[in-house]
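Student: coordinates only, sequence not included:
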């Protein structure tokens, strides 16, 4: 009974994939099969990002996003805010990236622009491009 409780607790703590295998059981005249289950942990899909952008860059990106999306000053926009949370669709995101390119004097690759989902990611990408441009 204790092992069942432990198994259910661990299943809630981490996602598992269930593999089912049919193994023939010998010694039975009716040819029955037994089922066996194996649990394999699935790979973790967590992403961590450590903001490396300067606070000034993050604030400037926030201002541009507010302007592009016509947001009030009462709307809280931080580095962790997702564009989708602010009601931005894909066209809005493209316009935001174009505004950022114009403001910072950079050109962002399309693949890199499509990967940006938050204010902080945009600020980090800008810092990287500005640093690359300076070198």
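Tutor: Sure, I can see it. Note that the structure is predicted; figures quoted are calculated from it, not measured.

Student: from here on, contacts and neighbour counts on C-alpha atoms
Tutor: OK.

Student: right, and the secondary structure at the residue nearest in space to the middle of the chain would be what?
Tutor: The centroid of the chain falls nearest to residue 47 when counting by C-alpha atoms, centre = their mean (6.1 Å). Secondary structure for residue 47, judged by DSSP: H, G, I helix; E, B strand; the rest coil, is coil.

Student: what sits against it?
Tutor: Neighbouring residues of residue 47 by C-alpha atoms under 8 Å, 6 or more residues apart in numbering: there are none.

Student: Please report how far it lies from residue 55.
Tutor: Computed with C-alpha to C-alpha, to the nearest Å, the distance linking residue 47 and residue 55 is 22 Å.

Student: Residue 109 too?
Tutor: Where residue 55 is concerned, residue 109 sits at a distance of 23 Å (C-alpha to C-alpha).

Student: could you pull out the strands for the protein?
Tutor: Counting by DSSP state E, the chain has strands at residues 16-24, 33-41.

Student: how about these in TSV, adding distance to residue 95?
Tutor: Shown next, in TSV, are the strands of the chain (distance: least, C-alpha to C-alpha, whole Å):
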stretch	distance to residue 95
strand 16-24	40
strand 33-41	41
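
Student: okay if I get the ones you listed as CSV plus distance to residue 99 and mean neighbour count?
Tutor: What follows is the strands of the chain, written out as CSV (distance: least, C-alpha to C-alpha, whole Å; neighbours: other C-alpha atoms under 10 Å):
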stretch, distance to residue 99, mean neighbour count
strand 16-24, 43, 12
strand 33-41, 43, 11
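
Student: this is the comparison structure:
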């Protein structure tokens, strides 16, 4: 059986995923696993191509995710209490391609970054946007 173990130390959360040797119906095509604890998004685990291992993708800081949520709510004219989380897909929130371009422009302005068109096209969720923002800010500071 697949199992997930976790440990917390010094304010950080560590997770590991061990797939079982016994096939579990529907798990053979598993590509990613996401976790949340008390509504807080944790890093996603994604299957490495050509492997049976998962890798942890770097998750943006909670503050960055929340700021992206605020910008998305504002751009899409959603109520402040609407459920927008890291896992929220722009399309599921009612965004079309023009809305997505305007969201990216708002993020560029807010965070003082420049998002290349190729990168912008890969953003489909709030978490994708927040992760990209932190990556660009890190590059900018280097």
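Tutor: Sure, I can see it. These figures come from a predicted structure and were not determined experimentally.

Student: Residue 109 and residue 55 of structure 1: who's more crowded?
Tutor: When residue 109 of structure 1 and residue 55 are compared on other C-alpha atoms under 10 Å, the one with more neighbours turns out to be residue 55, at 13 against 8.

Student: List the contacts of the equivalent of that one over in structure 2.
Tutor: Mapped onto structure 2 by TM-score structural alignment, residue 55 of structure 1 lines up with residue 62. Residue 62 of structure 2 makes contact with 40, 41 under the criterion C-alpha under 8 Å, 6+ apart.

Student: What of the one 3 residues further on?
Tutor: By C-alpha under 8 Å, 6+ apart, the contact set of residue 65 of structure 2 is 85, 86, 126, 127, 130.

Student: The same query, at a cut-off of 10 Å, please.
Tutor: Neighbouring residues of residue 65 of structure 2 by C-alpha atoms under 10 Å, 6 or more residues apart in numbering: 41, 59, 71, 84-86, 126-131, 133-134.

Student: Using JSON lines, lay out these together with distance to residue 27 of structure 2 and neighbour count.
Tutor: Below are those laid out as JSON lines (distance: C-alpha to C-alpha, whole Å; neighbours: other C-alpha atoms under 10 Å):
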{"residue": "41", "distance to residue 27 of structure 2": "22", "neighbour count": "19"}
{"residue": "59", "distance to residue 27 of structure 2": "24", "neighbour count": "19"}
{"residue": "71", "distance to residue 27 of structure 2": "35", "neighbour count": "19"}
{"residue": "84", "distance to residue 27 of structure 2": "28", "neighbour count": "21"}
{"residue": "85", "distance to residue 27 of structure 2": "25", "neighbour count": "18"}
{"residue": "86", "distance to residue 27 of structure 2": "24", "neighbour count": "25"}
{"residue": "126", "distance to residue 27 of structure 2": "26", "neighbour count": "24"}
{"residue": "127", "distance to residue 27 of structure 2": "24", "neighbour count": "27"}
{"residue": "128", "distance to residue 27 of structure 2": "24", "neighbour count": "20"}
{"residue": "129", "distance to residue 27 of structure 2": "28", "neighbour count": "25"}
{"residue": "130", "distance to residue 27 of structure 2": "28", "neighbour count": "25"}
{"residue": "131", "distance to residue 27 of structure 2": "26", "neighbour count": "21"}
{"residue": "133", "distance to residue 27 of structure 2": "32", "neighbour count": "24"}
{"residue": "134", "distance to residue 27 of structure 2": "31", "neighbour count": "19"}
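
Student: Redo the residues you listed as TSV? Include distance to residue 23 of structure 2.
Tutor: Listed next are the contacts of residue 65 of structure 2 as TSV, based on distance: C-alpha to C-alpha, whole Å:
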residue	distance to residue 23 of structure 2
41	28
59	29
71	42
84	35
85	32
86	30
126	33
127	30
128	31
129	34
130	35
131	33
133	38
134	37
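
Student: Which ones among these map onto helices?
Tutor: Using DSSP state H, the subset of the contacts of residue 65 of structure 2 located in helices is 71, 126, 127, 128, 129, 130, 131, 133, 134.

Student: And the closest residue to the fifth one other than its chain neighbours, how close does it get to residue 136 of structure 2?
Tutor: Sequence neighbours aside, residue 123 is the residue nearest to residue 129 of structure 2 in space, at 5.7 Å (criterion: C-alpha to C-alpha, 6 or more residues apart in numbering). With distances defined as C-alpha to C-alpha, the gap from residue 123 of structure 2 to residue 136 of structure 2 amounts to 14 Å.
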